[in-house]
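S.K.: sequence plus predicted model, see below.
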Amino acid sequence: MPLPFLTADRGFDTDEDVALPFDDHDQWRRPYRPGPWRVAAAAVALLLASFMLLATMIIAFAGAPSAAIVCFVLAALVVVCALRMLRVGTWVSRHGLRRVAFFRTTTLPWAQTTDVRTVQQPVRWLGLPRTVQGQALVAVRKGGEQLALLTDHNADFLARVEAFDRAADTVEAWSAEYGASS
């Protein structure tokens, strides 16, 4: 079964020096791999869901179908949450930028962006309320409002400075390619 989110930065594994390594620029792609913190959290959630499904089966064989249905629904909810956790991040295409959060997705067409740049600013550590000094890739809208796309302290780039720099450069390359032409 192909897992396209794991092959997102396949262009960096080759010797080619291509900023936009994908053939189909109309398809939404994440220009980096999900980080180990995000993958580990999703794996733990899926492990919990497997135990919940085992409990569902035991409850169903014990003769309590209503409790088994409740347990199954909760396990399905944990699986959906784990899959959504893996989708979180910044996605790019010819049409614009898409920032996918856990509960919300924001799409910003290239025509509405004036600049995409890396800035030094306080950023959230693993999405928690605690802030630390770090780098953030921000997209500046035409009204001057900034949208933080990536930070070097989120679940994808914590302790992976080179991966953050590579992802920021790739998103900036997409912006240079499609932002100026829109």
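M.R.: Cool, got the structure. Numbers count the residues shown, from 1 in each chain.
S.K.: only C-alpha atoms for contact and neighbour calcs from this point on.
M.R.: Noted.
S.K.: assign a three-state SS to residue 83, would you?
M.R.: helix (DSSP: H, G, I helix; E, B strand; the rest coil).
S.K.: now do the contacts for it.
M.R.: Neighbour list for residue 83: residue 42 [criterion: CA atoms under 8 Å, 6 or more residues apart in numbering].
S.K.: could you pull out the buried residues of the longest helix along the chain?
M.R.: Under DSSP state H, the helix in the chain containing the largest number of residues is helix 36-62. By neighbour count, with 16 or more other CA atoms under 10 Å as the criterion, the buried positions of helix 36-62 are 38-39, 42-43, 45-46, 49-50, 52-53, 55-57, 59-60.
S.K.: and stretch 135-152, how far from the chain's centre?
M.R.: For stretch 135-152, the separation from the chain centroid amounts to 15 Å (computed by CA atoms, centre = their mean, to the nearest Å).
S.K.: which positions in that stretch come out as buried?
M.R.: Neighbour-count burial for stretch 135-152 [16+ other CA under 10 Å]: 135-141, 147-152.
S.K.: got CSV for the residues you listed, with secondary structure too?
M.R.: Written out in CSV, the entries for those read as follows (three-state DSSP):
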residue, secondary structure
135, strand
136, strand
137, strand
138, strand
139, strand
140, strand
141, strand
147, strand
148, strand
149, strand
150, strand
151, strand
152, coil
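S.K.: dropping in the other structure now:
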Amino acid sequence: MPLPFLTADRAFDDAAKDAALPFDDRDHWRRPYRPGPWRVAASAVLLLLASYVLVAAVIIAFAGALPGAGICVGVAVLVICAAIRLLRVGTWVSALGLRHVTFLRTRTVPWARVASVRTIQQPVRWLGLPRTVQGQALMLVRLDRPADERATLLTDRGADFLARRTAFDRAADTIEVWADEYRRTA
């Protein structure tokens, strides 16, 4: 089974270094970076938990308590869906716009509504927790919102880029290039 979220960096590595947007099909939504080890590890733990719950469901079903087995299967399906959603979290780009996917919500902004996308130095949340540390953030400023109301797309202390400084720089630069190119054409 192909896992397209794992091939994002390979497209940049294989493409020519001078090509800013190395993808042929730009209408396809893609995340221009790989999910980080913290995000993958959390998803793997959730999938491991789901496998234990499914084994428990089989044992309960063999014991003859089918309603309990059904509840266990339902819980396992919810945990599997949470693991998959956790892997999909991030910033996605296409020729249509910029899509910011969080665990519970997805926001899509067409390029025509994007005022700017830039990297700034500011206090950011460490691994999404309430604790803040000094770091870099990729910020989205929209045309239809006040300039002081910015959305944080990526941080260098998040689950995708903790201890991966060059990956954050490459992802931020790539998203900025997509924004610069498609804001001109929108």
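M.R.: Good, I have the coordinates. For clarity, every value in this text was computed on a predicted model and none was experimentally measured.
S.K.: what residues are up against the closest residue to residue 137 of the second structure other than its chain neighbours?
M.R.: The shortest distance from residue 137 of the second structure to any non-neighbouring residue, by CA to CA, 6 or more residues apart in numbering, is to residue 155 (4.3 Å). Contact partners of residue 155 of the second structure, counting by CA under 8 Å, 6+ apart, are 124-125, 135-138, 161, 168.
S.K.: packing partners of the longest helix of the first structure?
M.R.: With contacts taken as 3 or more CA pairs under 8 Å, 6 or more residues apart in numbering; DSSP states H and E, helix 36-62 of the first structure sits against helix 65-87.
S.K.: packing partners of the next helix or strand along the chain from the helix it packs on?
M.R.: Next in sequence after helix 65-87 of the first structure, counting helices and strands by DSSP states H and E, comes strand 89-93. For strand 89-93 of the first structure, the helices and strands in contact under the criterion 3+ CA pairs under 8 Å, 6+ apart are strand 96-100, strand 146-151, helix 161-178.
S.K.: can you list the ones you listed in TSV and add distance to residue 25 of the first structure?
M.R.: As requested, these are exported to TSV (distance: least, CA to CA, whole Å):
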stretch	distance to residue 25 of the first structure
strand 96-100	10
strand 146-151	19
helix 161-178	10
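S.K.: looking at those, spot the one closest to residue 20 of the first structure.
M.R.: The stretch from those with the least distance to residue 20 of the first structure (CA to CA) is helix 161-178; that distance is 6.8 Å.
S.K.: how far away is the residue nearest to the spatial centre of the first structure from residue 8 of the first structure?
M.R.: Central residue of the first structure (CA atoms, centre = their mean): residue 89, 2.1 Å from the mean position. In this structure, residue 89 of the first structure lies at 12 Å from residue 8 of the first structure, with CA to CA, to the nearest Å as the measure.
S.K.: now do residue 17 of the first structure
M.R.: Distance, residue 17 of the first structure to residue 8 of the first structure, using CA to CA: 16 Å.
S.K.: what about the two, which has more around it?
M.R.: Each of residue 17 of the first structure and residue 8 has its neighbours counted (other CA atoms under 10 Å); residue 8 has more, 18 against 9.
S.K.: who's in contact with the more buried one?
M.R.: Taking CA under 8 Å, 6+ apart, we find residue 8 of the first structure in contact with 29-33.
S.K.: got the buried residues for stretch 71-87 of the first structure?
M.R.: Neighbour count says stretch 71-87 of the first structure has 71-72, 74-76, 78-79, 81-83, 85-87 buried, by 16+ other CA under 10 Å.
S.K.: got it, and stretch 168-176 of the first structure?
M.R.: Residues of stretch 168-176 of the first structure classed as buried: 168-175 (neighbour count, 16+ other CA under 10 Å).
S.K.: OK, contacts around the residue nearest to the centre of the first structure?
M.R.: Counting by CA under 8 Å, 6+ apart, residue 89 of the first structure has contacts 30, 99-101, 149-150.
S.K.: now with 7 Å?
M.R.: Taking CA atoms under 7 Å, 6 or more residues apart in numbering as the contact definition, residue 89 of the first structure lies against 99-101.
S.K.: would you mind measuring from the equivalent of residue 57 of the second structure over in the first structure to residue 44 of the first structure?
M.R.: Mapped onto the first structure by TM-score structural alignment, residue 57 of the second structure lines up with residue 56. To residue 44 of the first structure, residue 56 of the first structure is 18 Å away according to CA to CA.
S.K.: do residue 8 of the first structure as well
M.R.: According to CA to CA, residue 8 of the first structure and residue 44 of the first structure sit 22 Å apart.
S.K.: ok so, going back, of the helices and strands packed on strand 89-93 of the first structure, which approaches residue 21 of the first structure most closely?
M.R.: With CA to CA as the measure, helix 161-178 is the member of those nearest residue 21 of the first structure (9.5 Å).
S.K.: which part of the second structure matches that closest one?
M.R.: Mapped onto the second structure using TM-score structural alignment, helix 161-178 of the first structure spans residues 165-182.
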